[in-house]
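Q: The sequence and its predicted three-dimensional model are supplied below.
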Amino acid sequence: MKEQVDTASVAKEADKNASLNKAAPAKAKSLKRSSIVSELKATAQETQFELLQYLQKQVEAGAVQDVHSYYVVNGIAVTATKEVMEKVASFQEVEKILPNETRQLFVPEKSAEALLEPKAETNSIEWNIYRVGAPAVWEMGIDGSGITVASIDTGVQWNHPALQSKYRGFDEATGQVSHENHWFDAVRGQSAPYDDQGHGTHVTGTMVGSDPDGSNAIGVAPGAKWIAVKAFTAAGGTDADLLEAGEWILAPNGNPDLAPDVVNNSWGGGAGLDEWYRPMVQAWRAAEIFPEFSAGNTTLTNPGGPGSVANPANYPESVATGATDINNH
């Protein structure tokens, strides 16, 4: 849709009001996130109203198969006939129509050298953790405690020994688990976390993993809790599923107070300008959700260098992360 919310301005106004009311930091953050979600929903409801009414009539007529509204980007996913889509394009509220593309995960290729064991680094902490300087930060008392991280990936094996105690839905004291508000499956709608590809579990381990007794730290923030969204299968992740995933991150089950502090995205499109997901990232930023994206891999058609970072990692609001192996390759 043409009308988009300036989420940064909404956040700034919320901060101003919180300061005037001398709100505590946690309360100020909650008010800001709620203000952003409320404004996004109000704008989407107003600007999508007539179009959604038309589409519902077409559903009843059999010309539309599927309709899904997204308030964060103020867009609608539609599966319909050519005639319906041409009519949709004529609505003055509509800015553009885009195909429901499939995005891919960025999976680093392991070289033979990368499989070598580190020689100078202790086995209790993985080489990659040392490489980014995480132990030095831990010595400052910063290990992710009090922070929630999220991933949009292939899912997570929540009861993996290196991850179970870090799952926000798991109560280590009682052994009870609740997946509501801590997990969302945009692909199949399963109520409990699972990972049929393994990638999301690996990524979550890199973020927070360690052995149950605290040894063998495989994650950079072993004190953090995690939540997750499944938006990818072996074939990739569709734009529609990624929009639904991103919306859940901003407000899990509609509650912005349950949003994470960090969201990891090991996926993307090609290099160059493609701002289809930018309103989502802008909303995350405004809500104090740190958006990490993989920079992408080199390929025959993208050998690297200036301008080679993939979208959404190349948005001004994103933080792009590259990768190296044990030999700095």
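A: Yes, it's here.
Q: Could you use CA atoms for every contact and neighbour count after this?
A: Will do.
Q: Please, where are all the strands along this protein?
A: If you assign secondary structure with DSSP state E, the strands in the chain sit at 64-70, 75-80, 102-105, 148-153, 170-171, 176-177, 183-185, 225-230, 237-238, 262-265, 267-268, 290-294, 319-321.
Q: which other helices and strands contact the longest one?
A: In this structure, strand 64-70 makes packing contacts with helix 25-61, strand 75-80, helix 239-250, judged by 3 or more Cα pairs under 8 Å, 6 or more residues apart in numbering; DSSP states H and E.
Q: wouldn't residue 126 be in contact with residue 217 here?
A: Yes: with contact defined as Cα atoms under 8 Å, residue 126 and residue 217 form a contacting pair (6.5 Å).
Q: between the two, who's got more neighbours?
A: Applying other Cα atoms under 10 Å to residue 126 and residue 217 shows that residue 217 carries more neighbours, namely 23 against 18.
Q: what sits against the residue nearest to the more buried one when sequence neighbours are not counted?
A: For residue 217, ignoring the flanking residues on the chain, the nearest one in space by Cα to Cα, 6 or more residues apart in numbering is residue 210 at 4.4 Å. Each residue near residue 210 by Cα atoms under 8 Å, 6 or more residues apart in numbering is listed here: 162-163, 216-219, 222.
Q: alright, now check it against this:
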Amino acid sequence: MSRDALILIYGILLLLILIPFSSAEEGQEKIDSSLAEIIERGGSEEIPVIVMLRPDEDLPSDSMLADEGISVKYRYQIIPGLAGEATGQAIDGLAKDERVSGIYLDRSTMIFQSDSPASAVQENETDRANSSSPPENSTLQEQAFDSELSLEGYISPAQVIRADRLWEKGIDGRGITVAVIDSGIDKNHPDLVGKVVAEKNFLSDEITADDLLGHGTMVAGIIAGSGAASGGEYRGIAPGADLISVKVIDGQGDGKVSDIIAGMEWAVYSGADVLSLSLGGINLGETNPPITTAADNAAAAGVVVCVAAGNRNSSENQATVAKSVARSSSSSNHVDSENAESGYLESLAQLMSGREHGEKEDDAVRVLQQGGSEQQDVLLLLVPVVVALPPGLIDSPGDGVKVVTVGAADSSGRMAGFSGSGPTRDDRIKPDVVAPGVDIISTVPAGLKRPVYVDDYYARESGTSLSTPVAAGMAALLLQSGDNLTAAGVKAAMTELSGRDL
């Protein structure tokens, strides 16, 4: 046998050895690391997953996927993908499908609250810092305030940002709908009666849409509470706004990414103008996992999406003043929204009533020109973060590009020690703004074990969970006061104008 023939035979044998190995590795880069670790452990149990598809692609029917070991829970419109459960073998098969761009573990998330709110003010005042990262499954009771903390001299978030100046002009959020993506809302609370115009429960283990945790009701009160039970003292930022209750967090403070994405999608199609998401803890290790993509896509479709920066600031210096650039606001800033996107995003936007995807933002500050300094005053404490802040983790979906990521400050404008301060994993500056989030009093359902009540109707807490609805309420005021102001325009107004001299 000639030398050339031997080389050919050896080459063929080598290919036969490598082809199965290559086939086994095909598509593995599409499986995120957390999911890959579970698959490597073996076992035949189904794993909760979210499958991201390439634009304009789709997978077979639910029944056909079931035959392949994949049970479908949701097929999304807000992202190109679906959620469900699949065996490890089925996941490996999906990874080899050219239509699939990524497969993620459907991870648990949690509400964002600080673990020691009562000490947050003292830490800020004395510039002392102790790590205040909350435990993964911390409860509201563990995060409770000292019940003896004085209420004397309390200043509500609405007072801090001077929202009353806009209320006097008839700008109170009327005609704007804010969706609270959280643990539900107590519709019977005196401050929230008649506020909830739609509700939906996405949890399989709780049959009621009622708030069994108290967190969603607190968020709702900050946004649109009437203050009826307090003589107006604890009125929300936009008391004229309507609310949509989207229950994705259970009575223990836990939720699933797949439910949150479905909740966001439902809220968008139900006509929400603003989404408020005081949740996170996902930490998928990427800048655009499914939930971040969903949040950004909601914003691209014309909805203002306000997201908590999180309470995982691990810095030793947690008492940074959230400064801003001080300039005259006599001239207008022109900010263009991003070009219209193709494929499913464009279709999503066209389906939304009253919104045109890709519209230009002729003047992002026009809303503030109509009312002079009174309207500018409301932006006093929603300041853009333009100085180097201590590093603190920003979790999904707060790492989104188009969302408004909100950090927490005390009533004097000092950055809260617990507040996530960025940057993101890809070195973008976050949060976009900070708002009051320390020592906040708001509405809660009666009779729950976890909130620390200041009276029968209100409780006190700290966290970026509480600063996020301040920004969401402010977005409602801006949308009401500015004709045709888009989501991009609202974010521009918050981040570009809020730090100017008033």
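A: Thanks, I have it. In this text, all values refer to a predicted model and were calculated from it rather than measured experimentally.
Q: Any chance you could compute the TM-score here?
A: The TM-score (TM-score structural alignment, normalised by the length of the first structure) is 0.70; 260 aligned residues with a Cα RMSD of 2.8 Å.
Q: ok so, going back, quick one: which of the helices and strands packed on strand 64-70 of the first structure is nearest residue 102 of the first structure?
A: Judged by Cα to Cα, the one of those that comes nearest to residue 102 of the first structure is helix 239-250, at 6.2 Å.
Q: post-alignment, that closest one versus the second structure, mean distance?
A: Its matched residues in the second structure lie on average 1.2 Å from helix 239-250 of the first structure after superposition (mean Cα distance after the TM-score superposition for the first structure).
Q: Based on its surroundings, how many neighbours for the aligned partner of residue 131 of the first structure in the second structure?
A: Mapped onto the second structure by TM-score structural alignment, residue 131 of the first structure lines up with residue 160. Using other Cα under 10 Å, residue 160 of the second structure is surrounded by 21 other residues.
Q: Likewise for residue 38 of the second structure?
A: The local packing of residue 38 of the second structure (other Cα under 10 Å) involves 13 other residues.
Q: Need the contact partners of the helix or strand that it is a member of.
A: Assigned by DSSP states H and E, residue 38 of the second structure belongs to helix 33-40. Outside of helix 33-40 of the second structure, the residues that reach it under the criterion Cα under 8 Å, 6+ apart are 88, 104-105.
Q: in the first structure, what residues pair with that helix?
A: Counting by TM-score structural alignment, helix 33-40 of the second structure corresponds to no residue in the first structure.
Q: so how far is residue 266 of the first structure from the residue of the first structure most remote from its centre?
A: Outermost residue of the first structure with respect to the C-alpha centroid, by Cα atoms, centre = their mean, is residue 61; its distance is 35.9 Å. The spacing between residue 61 of the first structure and residue 266 of the first structure, counted by Cα to Cα, to the nearest Å, is 40 Å.
Q: try residue 115 of the first structure
A: Applying Cα to Cα, the value for residue 115 of the first structure to residue 266 of the first structure is 21 Å.
Q: quick one, which of these two is more surrounded?
A: More neighbours sit around residue 266 than around the other of residue 115 of the first structure and residue 266, counting by other Cα under 10 Å; the figures are 23 against 11.
Q: What lines up with that one in the second structure?
A: Correspondence of residue 266 of the first structure to the second structure, assessed by TM-score structural alignment: residue 278.
Q: now the helices and strands packed on strand 64-70 of the first structure as CSV including distance to residue 275 of the first structure?
A: Rendered in CSV, the data for those read as follows (distance: least, Cα to Cα, whole Å):
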stretch, distance to residue 275 of the first structure
helix 25-61, 18
strand 75-80, 13
helix 239-250, 12
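Q: from those, which stretch is densest packed?
A: When neighbours are counted by mean count of other Cα atoms under 10 Å, the highest per-stretch mean among those falls to helix 239-250, a mean of 24.
Q: Would you check the span in the second structure matched by it?
A: Helix 239-250 of the first structure covers residues 257-268 of the second structure once aligned (TM-score structural alignment).
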